[in-house]
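Q: Here is my input, please return the structure:
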Amino acid sequence: MPRSEFLPPSPPEPASALSPGPGAVARLVRSLRGLPSAERWWGPGCAGLPGWFQAESTPPSDATPRFRELYAQVRRGTPVLPAEANRHLYLLVKGMLGDELFGYLEDNQLRLERRGLDTEAVSVDTEGSLEANVAKIRKALEDAAFFRRSVVLVGHSKGAVESLSALAMYPHLRTGVRAVVALQAPYGGSPVAHDLMASPEMRRVVDIALPLLFYGVSRSVEDLSYPRRMDFVRRHPYPVEIPTVSLASSRDSRRSLLWPVANYLRQRYGLASDGLVAAVDAEIPGSRVVRLDDLDHAQAALLGIPGLAPYHPGDLTEAMVALALE
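A: The predicted model follows:
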């Protein structure tokens, strides 16, 4: 097969110019005809890249024991939030496909509101580029500063990366931020995003599916690949002076809906992951890190089936915020 057939396609049209229309699914199926067999889909891989930033940055400190104490207290109904918690505005930032998933981050936000805290969801485009969403987070932080509100940022997955990126890029935003809670953030990159973008065949699927089905842009996935994250983090290192807690988790269980992806990452690279993010990539430099080996990527932001989900999103968020404000 000629080499030219393996080159990435031209960038898709802007999402606003695309409309699914009655024949959208049929067009998508036709566009995927002729793809090579599955074993070639995942490209050269990302071996050796996960955790690349750890040798270049301030190591995190382990706060897992303290988190477990706080989480147990939350489960018993014991108040854990400090008195100062009521003085802050809590900005929540959704991750990839967050607008498409029913109940995503809702229980996390509802728990904070039930504790009497002011919350607001930042209106990011969950299938949009990092650059566009950083601009929205910047505006939200500047608006809070205008009204002299201190802020606690709570981001999940890609939303956490965008929150961290806004603070790394714009020093003037940092003075108004009391703390950051980064839940399962692919700070160093995502092996899944990397493998999707590294394979021309899989990149073609993303280039077609995101605009057609979700009005998104494929750059939202590429922004989380290792080359993109390496370039960004080296130009904009995260300021370790901001009180930050990070959740780095993994789960290798067939009871997890993300087990097939987690199994792929473990079999191919030997990675402990939550199904989308390698645990080592979620440990934010200079943060207090909580390391859990029984939580997948969905369970921190979506209510699970009782008995199958080991953590409750609201309980998890309350304990993480209390840890961040200590």
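
Q: from here on, contacts and neighbour counts on C-alpha atoms
A: Will do.

Q: Now for Pro59: which residues touch it?
A: By C-alpha atoms under 8 Å, 6 or more residues apart in numbering, Pro59 lies in contact with 285-287.

Q: one more time with 6 Å, if that's ok
A: Taking C-alpha atoms under 6 Å, 6 or more residues apart in numbering, we find Pro59 in contact with 285-286.

Q: how near is it to Arg234?
A: Remark: distance between Pro59 and Arg234 (C-alpha to C-alpha, to the nearest Å) = 16 Å.

Q: Over to Thr126?
A: 24 Å.

Q: neighbour count winner among the two?
A: Neighbour totals were compared for Thr126 and Arg234, and Thr126 leads with 21 against 12 (other C-alpha atoms under 10 Å).

Q: And that one, how close does it get to Arg76?
A: As for Thr126, its distance to Arg76 is 34 Å (criterion: C-alpha to C-alpha).

Q: Also Arg291?
A: 22 Å.

Q: Give the residue from these two that has the larger number of neighbours.
A: Arg291 (21 against 9).

Q: I'd say the more buried one and Ala248 touch.
A: Yes. Using C-alpha atoms under 6 Å, Arg291 is in contact with Ala248, at 5.1 Å.

Q: for the stretch 101-250 of the chain, what spans make up the helices?
A: Applying DSSP state H, counting those that start in this stretch to the stretch 101-250 of the chain gives helices spanning 106-114, 130-146, 158-169, 191-198, 200-214, 219-222, 226-235.

Q: Could you also give me the structure for this second sequence? I'd like to compare it with the first:
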Amino acid sequence: MDATDTNKEESRIGITANDDAMRTGQITPPLFPSVPALNGAASYFAETTSYLTSCFPVNSDIAPTSYDGTEVVGIKELKEPLLSSNAPPSHDVITRNSDRPQNNIAIVPSDQTSQSGISMFQGLIERVRKTVHGSSDDIGWLQRAPGMPPIEDGTERFNNILDNIMHGIHVLPNSMVYLLVPGLFSNHGPLYFTSTKATFSKMGLTCHIAKIHSEASVEKNAREIKEYIEEVYWGSKKRVLLLGHSKGGVDAAAALSMYWPDLRDKVAGLALAQSPYGGSPIASDIMREGQIGDYFNVRKLMEILICKVIKGDLQALEDLTYEKRKEFLRKHQLPKELPVVSFHTEANISPAVLATLSRVAHAELPAFTNSAATVLPVVVPLGATLAACAQLLQTRYGEKSDGLVTCRDAEVPGSVVVHPKRKLDHAWMVYSSTNDDPLEPDASQVCEALLTLVVEVGLRNKHYLSVKQE
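A: This is a model prediction of the structure:
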């Protein structure tokens, strides 16, 4: 066997060894442990790319010599896991006969091509890695952030309060004003929070729904909520207890974080229901570069919908991404003395939920006689849509969610956390379902129980503070 054949054999052995290492999991870990088909495809792509990049030699000013007298040229090969960017690059080698100088001259133009080829494949690998990885490192980042206060589980106490409410025991004081803060797209859902407000009014409680632009940025809405709280307080001389749903909870928390010196004596507490306080993987995957928003033009479609159709601000969706939430919470955090309750749920993803419809509005048919006009409910398959989103988040990230917000991202550090066993999607809190069980509590009763728990937390904190001062 001559030197040329020996070189080819050594190159073949190096490539085969590298492929075996990949198949045994030494180089590329499983990307989709819960989806074997996708995991196999990703592994095959990594092996193919590694082989192709090994075909491009890298230029070297001084080539080292191996033990058999042949010249050795380093080959830059991707051996790092697709889900990690910290592993140092390793090198494979090929050999060529140093007694054939004409090869050195011929390889010079191919070096530039090889660098371009390697950069192309590495760029492709990085793009695939970013797409596959998505929001994996971001979900639940608040629990891992240093210096964050611990949470307290208040589910048991919440269930006791809710049971009392269903038996006609209501303890919310009339000495406060209750402000409901709606979330994204609430301006286009006429029934948003209306049943809760009506229930509170029947109990003799003063309740308002904050009139904010639901598709405005967090900071803009925070300013409007601050002014709304001051107006309510000056008119009633009563402290305000807030409950925000979805982005409304983020907006309300931003108002209290940014303007606490002005609102300290005017606010009694805050409840966040299904709010992406830490961020939302749905918003991040739509807005983040290299994600679904790029490949299917979802970001462009959302821009047209929010900015052109409903005259909103795309910043409203951008503010719910992990990057923006991290940036905001580095500057503004909720005051420690504020009583806070955070509520999150898990959506039902069973096949039966595909038939679930939600009432979002009422349509009034014109009366052709002296009889009253006929009112028909406007229903949409929100339950089925949110169930599909929850299944997507479960499959891709292994995370439980209500369809839009993961359970971990809805937990506010330092708050009393409520997580009921009942399966409820993101829209249930504000839009009633056509197949709700009459024996189960409705959304207005859940809101009442959450606010009652906030009042209890505030009284407990006040008692602890007085004892500490004594």
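
Q: What residues does the residue at minimal distance from the centre of structure 2 make contact with?
A: Closest residue to the average C-alpha location of structure 2: Ser280 at 2.0 Å, with C-alpha atoms, centre = their mean. When contacts are counted by C-alpha under 6 Å, 6+ apart, Ser280 of structure 2 is found next to 320-321, 405.

Q: hmm, 7 Å instead?
A: 320-322, 404-405 (C-alpha atoms under 7 Å, 6 or more residues apart in numbering).

Q: possible to save those as CSV with distance to Ile310 of structure 2 and neighbour count?
A: Putting these into CSV (distance: C-alpha to C-alpha, whole Å; neighbours: other C-alpha atoms under 10 Å) gives the following:
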residue, distance to Ile310 of structure 2, neighbour count
Leu320, 19, 26
Thr321, 21, 25
Tyr322, 24, 26
Leu404, 21, 23
Val405, 23, 31
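
Q: Greatest separation within the residues you listed: which pair is it?
A: Greatest spacing in the contacts of Ser280 of structure 2, by C-alpha to C-alpha: Tyr322 and Leu404 (13.5 Å).

Q: how long is stretch 407-414 of structure 2 end to end?
A: 16 Å.

Q: Tell me the counterpart residues of it in structure 1, please.
A: The alignment of stretch 407-414 of structure 2 onto structure 1 (TM-score structural alignment) covers residues 279-286.

Q: Then stretch 359-378 of structure 2?
A: Going by TM-score structural alignment, stretch 359-378 of structure 2 sits over no part of structure 1.

Q: Can you measure across that stretch, start residue to end residue?
A: Span of stretch 359-378 of structure 2 from end to end, C-alpha to C-alpha: 6 Å.

Q: How about Ala140 of structure 1: what's its closest non-neighbour residue?
A: Of all residues not flanking Ala140 of structure 1 in the chain, Val122 sits nearest, at 6.9 Å (C-alpha to C-alpha, 6 or more residues apart in numbering).

Q: Aligned to that neighbour, what sits in structure 2?
A: The alignment partner of Val122 of structure 1 in structure 2, by TM-score structural alignment, is Ala210.

Q: Go ahead and confirm that match touches Leu180.
A: Yes. Using C-alpha atoms under 7 Å, Ala210 of structure 2 is in contact with Leu180, at 6.1 Å.

Q: These two: which has the busier surroundings?
A: Leu180 (25 against 19).

Q: so what's the more buried one up against?
A: Neighbouring residues of Leu180 of structure 2 by C-alpha under 7 Å, 6+ apart: 208-210, 242-244.

Q: what's the burial count for Lys203 of structure 2?
A: Quick fix: residue 203 of structure 2 is Met, not Lys. 11.

Q: now the one 10 residues further on
A: His213 of structure 2 sits with 20 neighbouring residues when counted by other C-alpha under 10 Å.

Q: and the gap between it and Gly403 of structure 2?
A: 23 Å.

Q: same question, Val309 of structure 2
A: In terms of C-alpha to C-alpha, Val309 of structure 2 sits 24 Å off from Gly403 of structure 2.

Q: neighbour-wise, which of these two wins?
A: Taking neighbours as other C-alpha under 10 Å, Val309 of structure 2 and Gly403 compare with Gly403 leading, 28 against 10.

Q: hang on, the more buried one packs against Leu386?
A: Yes. When contacts are counted by C-alpha under 7 Å, Gly403 of structure 2 is listed as touching Leu386 (4.5 Å).
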